[in-house]
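Asks: Fold the following.
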Amino acid sequence: MTKKYDAIVIGSGQAGTPLCKKLAEAGLKTALIEKRWVGGTCVNDGCSPTKAMVASAKAAWGARQSGHLGIFAAGVTVDIQKVIERQKEIVLRMRSNVEESMAETKNLDVLYGEAAFCGVKQIEVTFTDGKKQLLSAEKIFVNTGLKPKIPDIPGIGDIEYLTSTSLLDLKEIPEKLLVVGSGYIGLEFGQMYQRFGSAVTIIEGSERIMLREDTDIAEEMTKILTDEGLDIQINTKVVSFANSKDGIVARLKSGTKVSERTYTHVLLATGRVPNTAVLKPEASEIKTDEKGFIIVNDQLETSVKGVYALGDVKGGPAFTHVSYDDYRIVAGNLLHNAHRKTSDRILPYCMFTDPQLGRVGITQQEAEKQKLKVKIATLPNSWVARSIETGDTRGMMKAIVDKETGKILGAAVLSNEGGEVIAVLQMAMLGGITWEQLRDSMFAHPTYSESLNNLFMNLDE
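Replies: Okay, here's the model as predicted:
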């Protein structure tokens, strides 16, 4: 028999978790289907655990680098067991909070199992004990997220590789770590384990890291990481993997040159793919693109009326705050007739290397591609009072402004607390504040945000 609900939410990520509660509180009989743990990637093996470990790595690096501040810490060691225990405790605490809030929500059934469409607006759930149940609802919301992409490299099935998920359970510090890929995951984990004590090599097939960012930002990040000892190999690809008595042998090709290097561990940071294969959206006539991402309109509705996709599974920027804002759009439109659209929002994000890279809006290279008339402001952190005082002048600030209106179109802040400074620029963009207004605004001294005065003074020259 088919059990009928008013609404079904598949996946308890940063959209699915608040959405199922909001729908149930609005009086809709709601089912949440989760195949693993509530909280999604962010809570369980994304933001929360990784940023906890990044904090540990930063503390270790800071202690070793504090001599120029007059502080000498001898014999700094890393207890990776303690690092892992701490991040596990944080994850468990956050997950438990989500579980408790769901248990207290009326009209909400939490079902642990794997969901697959078996007809239009019909779902079969395979529970963890193997039993099955058919469900149906007029409104269905898919928030199944992404999983690590495993590249098709000869020999990859023969080695014990790591992903961003499995690395969180590794209770040893790799002696020699090869990171395949230089995206956010590759750079964050690469720097983290270099600071823990690994010898880290990052492989990137393109001419530079961070292709989506401007060249000057990427070059500055490259300098920061290489100064810490990371070996970044650009224009290089892995030809094959093989096991040896000394570890994992990677055959690397750079141009016409082929070499072999041996590593103790390999991390695959080559992107992520949508969790839609098992979901079988085609059985419900839900359209996907060639990569398996669910296609939606600007109100997040799929090709089937009443069926929505939220978060990473729909493609586009894969960030927790995007997923949560997807929830606000869908909940606002369905429950409050809000008429919100994804095309109305400004996208901020932050890469949690150290220093952080905070970003909002468009880059200079995007502005040039769109043939926009812009002015570019840049400021090295060696000119930032707060950076000088704290003893860390790595990085830079950059802003792209409209030449005619003076409004800010985008910015990058590679700095300590770069994510916080970028929020100031995002607020300016939301409010239509011009660069002249920011240049002339009074900020508290000495803060990183205060240097926005100096950043925009450069446009006067």
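Asks: all contacts plus neighbour counts: C-alpha atoms, from now on.
Replies: Noted.
Asks: right, and the secondary structure at the closest residue in space to Ile156 that isn't next to it in sequence would be what?
Replies: Spatial nearest neighbour of Ile156, chain neighbours left out: Phe241 (5.8 Å); criterion: CA to CA, 6 or more residues apart in numbering. Here Phe241 takes the strand state, with states given by DSSP: H, G, I helix; E, B strand; the rest coil.
Asks: Burial check on Phe241, number of neighbours?
Replies: Phe241 has 22 neighbours, counted by other CA atoms under 10 Å.
Asks: got it, and the one 10 residues further on?
Replies: Other residues lying near Arg251 total 16 when counted by other CA under 10 Å.
Asks: Following element in sequence after the helix or strand containing it, please.
Replies: In this assignment (DSSP states H and E), Arg251 forms part of strand 247-254. Next helix or strand after strand 247-254 toward the C-terminus (DSSP H and E): strand 257-263.
Asks: Pull out the buried residues from that next one.
Replies: For strand 257-263, the neighbour count (16 or more other CA atoms under 10 Å) marks 262-263 as buried.
Asks: Could you also give me the structure for this second sequence? I'd like to compare it with the first:
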Amino acid sequence: MTASSESTFDLIVLGTGSAGQSVATACREQGWSVAIIDSRPFGGTCSQRGCDPKRVLAGAAELIARSRNLKGKGLAGENAIDWADLMAFKTTFVENIPQSTEEKFEEAGIRYFHGSASFTGKNSIRVGEEELTGGKIVIATGAKPATLGIEGEDLLGNSEGFLDLKELPSTLAFIGGGYISFEFAHIAAEAGANVHIIHNNDKPLKNFEPDLVDALVQRMRELGIVFHLNAKTEKISRTESGEGYVLEGTENGQPFRLECGLAVHGAGRVPNVDELDLEKGGVEADKKGVTVDEHLRSVSNSDVYAAGDVSGSPGLPLTPIAGLEARAVSANLLEEGSVKPNYTATPSIVFTYPMLASVGMTEEQARKSGKEIKVNTVDMSGWYTYKRMGEKPSMAKVILDQSSGCILGAHVLNGEAEHLINYFAIAMRHGLTAAQLSDTLYGYPTDGSDLKYLLET
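Replies: So this is what the prediction gives:
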């Protein structure tokens, strides 16, 4: 590759999240000159403003729920969340990430730039007052909250703000019925807040199995969370005191008004491309992200690749997919056209309690596929594994291909869903049949040792 100068590099990477870091490091290890740019603190969303800090909070909420399940069954007293202490604990996981990421780049010999990046040509990027030239450019700028078109939308909080709340308001409203709203609503409710979820139709968590979603919604209602379905928020304003917010709109066609201490945007995210001036780089994009081919190369600029939430690939907007795509982009930069990412069996988890996890087809998708299927829908609440922890509901739905014995989809709602779904993902990704997965010897008594009862053909 060419030698680096102050402004010319073999590779320029936009974004320092997991995808951007991975590509930059892989190419630098092969002797490429690499520059990396980010306008936010280095380290990306997942580690600082998303999955990782969220799971710290969700872990505390889960512990409260688990202990409540066993009250009167051997546990005495009530646990409670101290919000300030929990946020301080969360901070220990994120506070050093920007500095450690910079140090990692320094050690690797990767030039880093703080600032907003934008294309000035097909191979040129402006950051601040500098213009950089890259033989190749990788876009890994992630996603941002979608614009909702609500009057007063600027008053909405977002997931990042929720994860940094110094004090928890007594009443919170989450706009949108996706996994972000569900997870944060559960955390807030377990911490003692009054919580509302406002969703524009009657099918929240639309990409998950409806039967299990209904059971989760019922469980969250029992926790005190109020669901406003078929509701549309049309206006957000300050209360007269200026200390809270008023949401106005419609619910089932009737006027709707709600006062809260904080309203949080949980209605989806979109590729973060608005400030990149993609047109100047000859890079096509649509609402899904940068338009790429099966090797994650831009269809309109052969020197540009995209990875992670910003790419318009078939992959779900999840951290494991960012890693998968980063590895594919790295390979294709080093050897053109060598790798196509394999998205088979991508598990997705809603970290409420109980957790909701899914991989593969839903029952509806499987019935439309034309395959001869068998659907095992199982209430596991009375099984030893879950009864001993007082878990209700505990449910699973497993969809099998009758002809091949393969698993087409698996959906789990319980406190062990994060583990169970990974067993199914391994089997589905590597073509194991239900019989083979059942034949595996698991430690007993564990969630794994129950698998065979979900896989009866």
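Asks: Alignment lookup: the residue nearest to Ile156 of the first structure to the second structure.
Replies: Structural alignment (TM-score structural alignment) places Phe241 of the first structure against Ile236 in the second structure.
Asks: Could I get the contacting residues of its match?
Replies: Neighbouring residues of Ile236 of the second structure by CA atoms under 8 Å, 6 or more residues apart in numbering: 150-153, 155-156, 245-248.
Asks: what does Thr262 of the first structure give?
Replies: Contacts of Thr262 of the first structure by CA under 8 Å, 6+ apart are 246-250.
Asks: any idea what it aligns with in the second structure?
Replies: In the second structure, Thr262 of the first structure lands on Glu259 (TM-score structural alignment).
Asks: So the residue nearest the centre of the first structure versus Gly11 of the first structure, what's the distance?
Replies: Nearest to the geometric centre of the first structure sits Phe319, at 4.8 Å (CA atoms, centre = their mean). Computed as CA to CA, to the nearest Å, the Phe319 of the first structure to Gly11 of the first structure distance reads 16 Å.
Asks: One more: Glu420 of the first structure?
Replies: 30 Å.
Asks: quick one, which of these two is more surrounded?
Replies: Taking neighbours as other CA under 10 Å, Glu420 of the first structure and Gly11 compare with Gly11 leading, 28 against 17.
Asks: Map that one onto the second structure.
Replies: So Gly11 of the first structure corresponds to Gly15, using TM-score structural alignment.
Asks: ok, the closest residue to its match other than its chain neighbours - how many residues close by?
Replies: Distances taken as CA to CA, 6+ apart place Thr141 nearest to Gly15 of the second structure, at 4.6 Å, with adjacent residues excluded. By the criterion of other CA under 10 Å, Thr141 of the second structure has 29 neighbours.
Asks: Looking at the first structure, name the residue matched to Thr141 of the second structure.
Replies: So, by TM-score structural alignment, Thr141 of the second structure is matched to Thr144.
Asks: The biggest helix by length in the second structure vs the first structure, average offset?
Replies: Counting by DSSP state H, the longest helix found in the second structure is helix 51-69. Per the superposition on the first structure, helix 51-69 of the second structure and its aligned residues are separated by 2.1 Å on average (mean CA distance after the TM-score superposition for the first structure).
Asks: Give the next helix or strand downstream of that helix.
Replies: helix 83-94.
Asks: quick one: that following helix to the first structure mean distance?
Replies: Looks like 1.1 Å for helix 83-94 of the second structure (mean CA distance after the TM-score superposition for the first structure).
Asks: Now do that helix: which range of the first structure does it align onto?
Replies: So helix 83-94 of the second structure sits over residues 80-91 in the first structure, by TM-score structural alignment.
Asks: Can you name the residues in contact with the matching stretch?
Replies: By CA under 8 Å, 6+ apart, stretch 80-91 of the first structure touches 43-44, 48-50, 52-53, 56, 168-169, 171-173.
Asks: 10 Å instead?
Replies: Stretch 80-91 of the first structure is contacted from outside by 39, 42-57, 93-97, 168-173, 196, using CA atoms under 10 Å, 6 or more residues apart in numbering.
Asks: buried residues in that stretch?
Replies: 80, 83-84, 87-88, 90-91.
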